[in-house]
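Engineer: The following comprises the amino acid sequence and a computationally predicted model.
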Amino acid sequence: MSEQNIPLAGVIGSPVAHSKSPQIHRHWLSTMGLKGHYVPMNVSQDDLKTVLQTLPKAGFVGVNITIPHKVAVLELADLVTDRAILIGAANTLIFRQDGKIHADNTDGYGFIKNLQNAPGGWDAQAGPAALFGAGGAARAVIAALLDAGVPEVLIANRTRVRAEALRSDFGKRLRVFDWVQAGNMLDHAATVVNTTSLGMIGQPPLRVPLDGLQKGAMVTDIVYAPLKTKLLEVAEEAGCRTVDGLGMLLHQAVPGFERWFGARPTVDSATRAAALR
């Protein structure tokens, strides 16, 4: 293979130095013996369009997109998947050979795969899902939960109007609770999800009463710093099954890697270790 044909990919954001994606993709490239490179790129909003037009000419086959560009890239893409349109954001771009930019969102895919790969698996139809937060991550998670067959999503956000907007977009399988009543969602929830940054290192704690957690419920937090948040600690003590947020990050990376480098990677303990280096 000639040097100019080695596929290049990367992650675009601002800031981007904190991203674990380079560690994940480089691990897969190395362990699978594939030629390719994956690099972080700090790109401002003003330069985003120019950079996306230039990268394919430099040998790039695609990129991941992170904050703050996940919404803006929808306007710059030539083709957008249905799920990216529904979520209103894209995290994976494929630079096609015909010159078109293809935008997708694999966050929801990664979220569901993380639950399904938990010991004992996950039953979407076991009962309602309770969800904290109504931001961009919540949209991806809600779309994935409904698509997987969860009968109802109960949602609470500190600003109720944002949760109401989600109900307007996703329909009557969403039920909105006031933030002060968020703990009441847990009484019948088979799945509990925190999509907020509350409980993350450097952020305020998630101050929601958790005494309603049901034994055997699946509880997950999309935060992965710390790996075991207070929510997951309390859930374990209550006899719940728990899944940390790192798995979502790992699984969402799989479809992009496969499209860019031509082989499907496996998410395993070595992948987790590589991300945590």
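Structural biologist: That came in fine, so what should we check first?

Engineer: all contacts plus neighbour counts: C-alpha atoms, from now on.
Structural biologist: OK.

Engineer: Would you map the helices across the stretch 151-277 of the chain?
Structural biologist: Along the stretch 151-277 of the chain, the segments classed as helices by DSSP state H, counting those that start in this stretch run 160-170, 230-237, 246-261, 269-275.

Engineer: and G36, what does it touch?
Structural biologist: G36 makes contact with 6-9, 29, 261, according to CA atoms under 8 Å, 6 or more residues apart in numbering.

Engineer: Identify, from those, the entry nearest to A163.
Structural biologist: Closest approach to A163 among the contacts of G36 (CA to CA): A9, at 35.2 Å.

Engineer: Helix, strand, or coil at that closest one?
Structural biologist: Following DSSP: H, G, I helix; E, B strand; the rest coil, A9 is assigned to strand.

Engineer: dropping in the other structure now:
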Amino acid sequence: MTTTRRAAITGWPVAQSRSPLIHGYWLRKHGIDGDYGRVPVAPEDAETFYRDLAAAGLTGCNVTVPHKEIAASLCDWLDPAATAMGAANTLWLDGGRLCGANTDGLGFLGNLDEGAPGWDADPGPAVVLGAGGAARAIVWALLSRGFTPVHVVNRTEDKARAIADHFGTDVVPHGWDKLGTVLGQARVLVNTTSLGMTGKPELDIDLSGLPATALVTDAVYVPLETGLLRAARARGNRTVDGLGMLLHQAVNGFERWFGVRPTVDEDLRALILADLDRSA
């Protein structure tokens, strides 16, 4: 008798997560006896829940806000990315040990590798807008590919400074008023803020100083082409939308839980795009 392997997206809330669509697609494609669902975990229950995943009947899980930090703190083993960020978004059980990884940065890299092959052939300065959890993962990813310095620009400079303090001298913090002075040498420009997302104000920045050779990408994927990407494309910059980051960050977790390394293909992308259209 086979036992169905179960994984889930966990956090508070999780109702809008598209992770079940992604993993469900791969389970069907590979004919795997598995299940991937949603498990809401209230903040007051988080420590107890993650300490004993097996009690919930789970092989492993994804972790979303606001539990990534507490999940990492409870792990018996963390991969280098989760260790560097102090946050885990992917958990699994190994011989009773709780193991954790952070695949957000890998998702960012996988998206750019697919959407702009060779983007990292000549690394140099990069500019990251925002200083939240996504920014931290993307700073880690850029540093891993040799991009320095990484300029973190945020409306609250203290938050940018906290990221710089965490990663060291290759990361330079700035307030929003300094954006114009750091764009001129950027090889990569990344927006990690919610500005430009459907229902949020537009990200209103002047790209005139940005080199024409710079790659521009956005962690926002609703809408698929944000105002930033549209403006960058109009002036001739290469652009990559944010949807691929969501898809690629899921690959490693699926492999851990279900034993098959899946691929991000056009059918999966089309499935998520159709869901985005229905939700619009």
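Structural biologist: Looks like it came in fine. Source: prediction; values computed, not measured.

Engineer: returning to that earlier point: determine which stretch of the helices of the stretch 151-277 of the first structure is the most buried.
Structural biologist: Most buried of these by mean neighbour count (mean count of other CA atoms under 10 Å) is helix 246-261; its value is a mean of 21.

Engineer: which residues of the second structure does that helix align to?
Structural biologist: Residues 243-258 of the second structure are where helix 246-261 of the first structure lands when matched by TM-score structural alignment.

Engineer: start to end distance for the matching stretch?
Structural biologist: End-to-end distance for stretch 243-258 of the second structure: 23 Å, by CA to CA, to the nearest Å.

Engineer: The second structure: matching residues for stretch 137-155 of the first structure?
Structural biologist: Using TM-score structural alignment, stretch 137-155 of the first structure lines up with residues 134-152 of the second structure.

Engineer: what comes up buried for the matching stretch?
Structural biologist: Using 16 or more other CA atoms under 10 Å as the burial criterion, the residues of stretch 134-152 of the second structure that qualify are 134-143, 146-152.

Engineer: about what we covered before: who touches the match of helix 246-261 of the first structure?
Structural biologist: 5-7, 19, 22-23, 32, 34, 59-62, 90-92, 103-111, 219-221, 224, 260-264, 269.

Engineer: Okay, and which of those map to strands?
Structural biologist: Among the contacts of stretch 243-258 of the second structure, DSSP state E puts 5-7, 34, 60-62, 90-92 in strands.

Engineer: Mind picking the one among those residues that's closest to R278 of the second structure?
Structural biologist: Using CA to CA, those come closest to R278 of the second structure at N62, 24.3 Å.

Engineer: Per the alignment, name the residue of the first structure opposite the closest one.
Structural biologist: With TM-score structural alignment as the criterion, N62 of the second structure matches N64.

Engineer: And for L215 of the second structure?
Structural biologist: In the first structure, the residue matched to L215 of the second structure (TM-score structural alignment) is M218.

Engineer: Am I right that that match is in contact with N194?
Structural biologist: No. The criterion here is CA atoms under 8 Å, and M218 of the first structure misses it with N194 at 11.7 Å.

Engineer: helix or strand for the equivalent of N117 of the first structure over in the second structure, which one?
Structural biologist: Using TM-score structural alignment as the criterion, N117 of the first structure maps onto E114 of the second structure. Assessed by DSSP states H and E, E114 of the second structure sits inside helix 104-115.

Engineer: Average offset of the following helix or strand past that helix relative to the first structure?
Structural biologist: Using DSSP H and E, the helix or strand that follows helix 104-115 of the second structure in sequence is strand 126-129. After superposition onto the first structure, the mean distance of strand 126-129 of the second structure to its aligned counterpart is 0.8 Å, using mean CA distance after the TM-score superposition for the first structure.

Engineer: For the aligned residue in the second structure for Q181 of the first structure, give its distance to D206 of the second structure.
Structural biologist: If you follow Q181 of the first structure across to the second structure using TM-score structural alignment, you land on K178. From K178 of the second structure across to D206 of the second structure, the span is 12 Å (CA to CA).

Engineer: Equivalent analysis for I9 of the second structure, please.
Structural biologist: 38 Å.

Engineer: neighbour-wise, which of those two wins?
Structural biologist: Under the neighbour definition other CA atoms under 10 Å, I9 of the second structure and D206 were set side by side, and I9 has more, 25 against 12.

Engineer: What lines up with the more buried one in the first structure?
Structural biologist: So I9 of the second structure corresponds to V11, using TM-score structural alignment.
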